[in-house]
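Enquirer: Below: sequence and its predicted model.
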Amino acid sequence: MNTKISKQLIPLRGKPIIVYTLLAFEEATLVDEVVLVVNKGVMGYYERNIIERYGIKKVKRIVAGGVTRQESVYNGLQKVSEQTKIVAIHDGARPLVTPELIDRSIQSLGDKSGLVVSIPVQDTIKIVGSDQVIKETPDRRRIWAAQTPQVFPLEIIRKAHEMAKADGFVGTDDGSLVERVGLEVSVMLGSKENIKITTPLDLTMAQVIMSRR
């Protein structure tokens, strides 16, 4: 999105996007604490203008992010309370997540090594080569689009991140880091409304969805 501020701070119906995300976790009954990872240069801004202003109590620590999303998640995992058993990793730019979806994802983890909130794709997917020629059309029934939260036992996701860092591996999401160490990660049906805001069209869609809630 062509803007000078981070997308998490873009106004949505009068509040920064990140506020809706944090309030959903604030209201989720199975969430005890939130570790918020942001750019180092805006940590004070978040403390004053987001956490304090909107009365968000569950954010216990604000952590400086890394160069990549993966580094940022790794930094956040280092600051999670040691008594924590389960972590739910979420994109700040998904403000339409609901407390119910968050709680359901945590409840659904059970004894699994990981769980990714996802939705089945509706469009036909094409695998395309560098020459723009279609190489394969995979079975759409087996393809799901990953969302967040992505939920894991703390010990497993920490180890997966540490191994990825040691190996120089960069995954497209946290679930892929657990998959590469040989553990199974399951999907749980998410919501089409749980969109990630990355374009002006996404912002418009979010406004429409919120107006109907």
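Expert: Here it is on my side, so go on. Numbers count the residues shown, from 1 in each chain.

Enquirer: from here on, contacts and neighbour counts on C-alpha atoms
Expert: Fine.

Enquirer: For the residue lying closest to residue 179 once chain neighbours are set aside, list the residues it contacts.
Expert: Distances taken as CA to CA, 6 or more residues apart in numbering place residue 185 nearest to residue 179, at 6.5 Å, with adjacent residues excluded. Each residue near residue 185 by CA atoms under 8 Å, 6 or more residues apart in numbering is listed here: 112, 113, 114, 115, 116, 175, 178, 179.

Enquirer: buried subset of those residues?
Expert: 113, 114, 115, 116, 175, 178 (16 or more other CA atoms under 10 Å).

Enquirer: want to compare, so here's the second one:
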Amino acid sequence: MAVSVVLVGAGLGLRMGGSVKKPFLPIHGKPIFLHTIERFSQTDVIGEIILVVGEAEIQFLREQWQDVLDACKVKKIVAGGKKRQNSVYNGLCQTRADAEIVLIHDIVRPLVRKEHIEAVINKVRESHAAILAAPMKATVKEAGSDLRIQRTVPRNNLWMAQTPQGFKRELILKVFDQFQDVDREFTDDAQMVEKAGYPVYIVPGTDENIKITTPEDMRIAEALLK
């Protein structure tokens, strides 16, 4: 069963500060995007990786990293769109037509484990749509506009969505086509699939699979990757 991966990294990364975008920040001498790519390229069942970045970064990647990317199953580098869902769609359209499963992953999650990648793939084979998620550990409070607590939300069935999120290719393209002209921003790909009425299942992950957003996240990732 052919598996394609869309790695999404076309955002501005403004919360990190500085002039270098998040995917290109180094951790232990290697840019974040390369740490992430290697996690997927080392998974045997994955046949190709589509890299989605800002249009301004495409030439730089081709000039500086093409040989490394070729060795890591990166088949295409695609420009992102205005919103995340536009960037994902651009990448999905470039996946192989014979791919049966597509994984969508944030390129700034370099700590995803190989066994979790494989677990998501296996769950998609069974159920058509699955995401990696970590169980909620914190006590969650719901508050009003005045910040007065309204209730404590039971956390037993609460999960923190992560990536990769995996889908049968035919399904995810159908769903993206359905919402192509809808003026709404979806926070993740599974939300779009849920909205279309299809079931999505959770594959339990860990808190280590962080999305690097702030300088504090960088320090955590450096410690974990060490």
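Expert: Cool, the structure landed. In this text, all values refer to a predicted model and were calculated from it rather than measured experimentally.

Enquirer: Overlay them and tell me the TM-score.
Expert: Remark: TM-score between the superposed chains equals 0.94 [TM-score structural alignment, normalised by the length of the first structure]; 211 aligned residues with a CA RMSD of 1.4 Å.

Enquirer: and of the contacts of residue 185 of the first structure, the nearest to residue 70 of the first structure?
Expert: residue 175 (11.2 Å; CA to CA).

Enquirer: dump the residue contacts of the closest one.
Expert: Per CA under 8 Å, 6+ apart, neighbours of residue 175 of the first structure: 114, 115, 116, 150, 185.

Enquirer: Would you mind putting those into a markdown table with distance to residue 199 of the first structure and secondary structure alongside?
Expert: Formatted as a markdown table, the contacts of residue 175 of the first structure follow (distance: CA to CA, whole Å; DSSP: H, G, I helix; E, B strand; the rest coil):
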| residue | distance to residue 199 of the first structure | secondary structure |
| --- | --- | --- |
| 114 | 29 | coil |
| 115 | 27 | strand |
| 116 | 23 | strand |
| 150 | 22 | strand |
| 185 | 29 | coil |
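
Enquirer: Pick the one among those closest to residue 28 of the first structure.
Expert: For these, the nearest to residue 28 of the first structure is residue 150 (15.0 Å; CA to CA).

Enquirer: Give the equivalent position in the second structure for the closest one.
Expert: Matched to the second structure by TM-score structural alignment, residue 150 of the first structure sits across from residue 165.

Enquirer: next one: residue 124 of the first structure
Expert: With TM-score structural alignment as the criterion, residue 124 of the first structure pairs with residue 139.

Enquirer: What count of nearby residues applies to that match?
Expert: Around residue 139 of the second structure there are 9 other residues, counting by other CA atoms under 10 Å.

Enquirer: dump the residue contacts of it.
Expert: 152, 153, 154, 155.

Enquirer: Then residue 121 of the second structure?
Expert: Residue 121 of the second structure neighbours (CA under 8 Å, 6+ apart): 101, 103, 166.

Enquirer: how about the strands in the second structure?
Expert: 3-9, 26-27, 30-31, 46-53, 74-79, 101-106, 129-135, 140-143, 149-153, 159-168, 201-204 (DSSP state E).

Enquirer: on that earlier part again, mind putting the contacts of residue 175 of the first structure in CSV, distance to residue 65 of the first structure included?
Expert: Listed next are the contacts of residue 175 of the first structure as CSV, based on distance: CA to CA, whole Å:
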residue, distance to residue 65 of the first structure
114, 23
115, 23
116, 22
150, 18
185, 25
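
Enquirer: Go through these and say which is closest to residue 200 of the first structure.
Expert: Nearest member of the contacts of residue 175 of the first structure to residue 200 of the first structure, counting by CA to CA, is residue 150, at 25.1 Å.

Enquirer: so who does the aligned partner of residue 53 of the second structure in the first structure touch?
Expert: Matched to the first structure by TM-score structural alignment, residue 53 of the second structure sits across from residue 38. By CA under 8 Å, 6+ apart, the residues touching residue 38 of the first structure are 62, 63, 64, 65, 72.

Enquirer: Tell me the residue in the second structure aligned with the third one.
Expert: Structural alignment (TM-score structural alignment) places residue 64 of the first structure against residue 79 in the second structure.
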